[in-house]
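> how would this look folded up:
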Amino acid sequence: MAGISPRVAMVAGETSGDLLAGLLLDGLRAQWPGVASMGIGGPRMAERGFDAWWPSERLAVHGYSIELVRRLLGILKIRKQLRTRLLADRPDVFIGVDAPDFNLGLEADLRNSGVKTVHFVCPSIWAWRANRVDKIRAAADHVLCIFPFEPELLARHGIAATYVGHPLASVIPMQPDKLAARAQLGLAPQDEVLAILPGSRSAEVAYIAKPFFQAAALISKARNAIKIVVPAVPALRARIEQIARDCGVLEQLQIVTGQSHQVLAACDVTLIASGTATLEAALFKRPMVIAYHMHPISWRLMRGKQLQPWVGLPNILCRDFVVPELLQDAATPEALSGAVQQWLDAPPARLDALHQRFTALHEELQRDTPRLAANAIQEILA
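Alright, predicted model coming up:
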């Protein structure tokens, strides 16, 4: 493919996939200015000349019962149409960005037909669902990994992979400007600030927001001057406000739309739902209490497939309980409140040690992701 711009088909689901795919397209365009890209994507990809046959939001699953069934049927229809179109006019490479339930089966079909396939972001086989490794091996010629330990793990299963760094590590500054973030949010330099992040999905908010806000009430009672800031996904702001109102703490909270990075930069500690946001908090070098709660049946199923003692990404990457995790029945308002206040009252030596761990983690994850990913794809095409 030297000197010839490839045709690249891609599928990215959700906002995070659109972000990753946008960075990858930056690298591909630097490598091949005339690269053509098409498939399923979002606004960041479109800004880079991506031809979206369907918008990535069509892959999002929300709602329950009959609405959920309709959405799933619609997604299956899109995948079938996309497969037919790609097999009829084959790209030089197909890149599935996250969304493994949608992408892995599609990748396997395309690979069997002779199309080179890449999967961007290794599914969390190191955390749970280890049986998915067989699907990855059948689907992908190559995996682009965002965590440094993943290529060696995949190699043990006969899967080629390249570590390209985590994009968030380049987006978040090594030394966040706490005072500037506070000024943006109307907070004073001397304020004691707690950030509460109850998740970005409706189901997460439904299960975790109530104990979070009940904990906020206890913390506010014990520390009258504390400022509590909640960044809310725009679509969930009304729901979050209602839960806070039901818990009797709406007037004690500063709820802002979006701005999660400003809130994390500004806070002294965060009470946070397990997920990618915990890694963001670690990159901002903030003490945190990680919590999660879900339907009891889902919890039992997940626990049965869990492969590591940790759930939060900072703890998984540090291979240690560097921050507390309060999960399911342990996530009581009293326990959450107590864990948060332990950080607020922590001696400087404990805070400095955590800052050093998170700084080392940040340095390990910070790589030139667009260039490394594009180089790996160039080798596959060569």
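> drop to CA atoms for contacts and neighbour counts, all remaining ones
Will do.
> Excluding its own residues, what touches stretch 179-192? List them.
Outside stretch 179-192, the residues that touch it by Cα atoms under 8 Å, 6 or more residues apart in numbering are 225-227, 262-263, 265-268.
> As TSV, these with distance to residue 205, secondary structure and neighbour count would be great.
Listed next are the contacts of stretch 179-192 as TSV, based on distance: Cα to Cα, whole Å; DSSP: H, G, I helix; E, B strand; the rest coil; neighbours: other Cα atoms under 10 Å:
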residue	distance to residue 205	secondary structure	neighbour count
225	26	coil	11
226	23	coil	17
227	21	strand	18
262	20	helix	20
263	18	helix	27
265	22	helix	27
266	22	helix	30
267	21	coil	26
268	22	coil	19
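> To check against the first, give me the structure of this:
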Amino acid sequence: MVAGEASGDLLAGLLLDGLRARWPAMQSMGIGGHQMQARGFEPWWPSETLAVRGYLEVVPHLRRLLAIRRELGDRLLQERPDIFIGIDAPDFNFGLEARLRTAGIPTVHFVSPSFWAWRAKKVETLKRSADHVLCIFPFEPALLAAHGVPATYVGHPLASVIPLEPDRAAARRQLGLADEACVVAVLPGSRGSEVQQMGARFFAAANTLLRSRPALRFVVPAVPSQEAEIRRLADTAGLGARLQVVRGQSHTVLAACDVALVASGTATLETALYKRPMVIAYHMNRLSYWLMRGRNLMPWIGLPNILCRDTVVPELIQDAATPAALAAALDHWLQARDTAPETIAALEQRFTALHLELRRDTARLASDAIEKLLAG
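Below you'll find the model as predicted:
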């Protein structure tokens, strides 16, 4: 298995639960993180190895990543595993999957690349790379079938892990937050490049909000590899004791908060499943953004808006993601919390419907699909 960054590690860990229930003596190895290791996974490299996003951002790491992929492929071809499962990370996994598949090793890709949103050409690469695709969104198998790619909808694992009715009070007790406090979750991303691009903006927005709402509390769930940098940026922003940095615990933070400021990615879906109002933001290297913007096939980049087919939460991208604009968008939700609770309730209803649509027995459905592939 190969899983990159925190979200891939989480998805792979949940999948490993189902695989181990089906095959108790299973051995798993490759590239993975803490969640996978907790299930007995043997990491040859840590998942943080692949935590790079963008075009220019990947250039300094490209030689090392290609060398790791080549070395990993050589080792897998020598050891001949029963199956290879790539968890997201398409730019790394597709080349590896194609090489293994050509050599007769069955390959599964878990999480279809969002070719329907902005990577239309990726579906042809996927067709050459994977024997089967495990899809986390219900509309994807039919789209893939039209391109001749076998796929199975398995639901989104997070929808089964996250409760339909999160316990805000219990989460606040765990984090030492008062029941009456107004709490803003700040999630600037799990990759180093994301934290560098958005951390300062997010914390400056927090400072702006504090001028008009001095009682606000901010909480940042930090990926361990990024915790020191997040603390440095928070200290530079002068947030002091009004911002709490915790190691991991992103789900606890989302359960505890009233509103969230979130970098675009899997964390936006997690926030939606916790039924929390949010502001989605993203900023990257200017040239990388210019190269990517022409590929967008939808008017949104945030998963909650894409899945709801509507702008249910604001998105502030690139130059629009200024600290002042981020603060204003957050303040809109905070005002609704105080004066228009029906607005918050309507959003919670949309997110509950989305949660129910994505909730399936993912581990079992994925294991069923993998068993059929192995038997065939």
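> quick one: TM-score?
After superposition, the two chains reach a TM-score (TM-score structural alignment, normalised by the length of structure 2) of 0.90; 371 aligned residues with a Cα RMSD of 2.5 Å.
> returning to that earlier point: for the contacts of stretch 179-192 of structure 1, which two are the farthest from each other?
Maximum pairwise distance in the contacts of stretch 179-192 of structure 1, criterion Cα to Cα, is 20.5 Å, between 225 and 262.
> And stretch 366-376 of structure 2, how far out from the chain middle?
26 Å (Cα atoms, centre = their mean, to the nearest Å).
> residues of it that come out buried?
366-370 (16 or more other Cα atoms under 10 Å).
> Restricted to helices, list those residues.
Under the assignment DSSP state H, these contribute 366-370 to helices.
> Name the nearest of those residues relative to residue 130 of structure 2.
Proximity of those to residue 130 of structure 2 (Cα to Cα) peaks at residue 370, which lies at 12.1 Å.
> what does that closest one align to in structure 1?
Correspondence of residue 370 of structure 2 to structure 1, assessed by TM-score structural alignment: residue 377.
> what residues are up against residue 198 of structure 2?
Contacts of residue 198 of structure 2 were listed using Cα under 8 Å, 6+ apart, and they are 188, 263, 282-283.
> Generate a PyMOL selection restricted to the buried entries among the residues you listed.
Selecting only the buried members of the contacts of residue 198 of structure 2 in PyMOL, with burial defined as 16+ other Cα under 10 Å, works like this:
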select buried, resi 188+263+282+283
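> Of the contacts of residue 198 of structure 2, which are reproduced in structure 1?
Among the contacts of residue 198 of structure 2, the ones still in contact in structure 1 (both residues aligned by TM-score structural alignment, their matches' Cα atoms under 8 Å) are 188, 263, 282-283.
> Can I get the residues you listed in CSV including distance to residue 140 of structure 2?
What follows is these, written out as CSV (distance: Cα to Cα, whole Å):
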residue, distance to residue 140 of structure 2
188, 28
263, 24
282, 25
283, 27
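> Using the three-state scheme, assign residue 30 of structure 2.
Classification of residue 30 of structure 2 using DSSP: H, G, I helix; E, B strand; the rest coil returns strand.
> what does it align to in structure 1?
Match for residue 30 of structure 2 (TM-score structural alignment): residue 39.
> Counting neighbours, what do you get for its match?
Using other Cα atoms under 10 Å, residue 39 of structure 1 is surrounded by 22 other residues.
> ranges for the strands of structure 1?
For structure 1, the strands defined by DSSP state E cover 7-12, 36-41, 51-55, 93-97, 116-120, 142-145, 161-163, 193-197, 227-232, 253-257, 269-273, 288-292, 325-327.
> What count of nearby residues applies to residue 94 of structure 2?
Residue 94 of structure 2 has 22 neighbouring residues, counting by other Cα under 10 Å.
> wait, doesn't it sit right on residue 129?
Yes: counting by Cα atoms under 8 Å, residue 94 of structure 2 does reach residue 129; the two are 5.5 Å apart.
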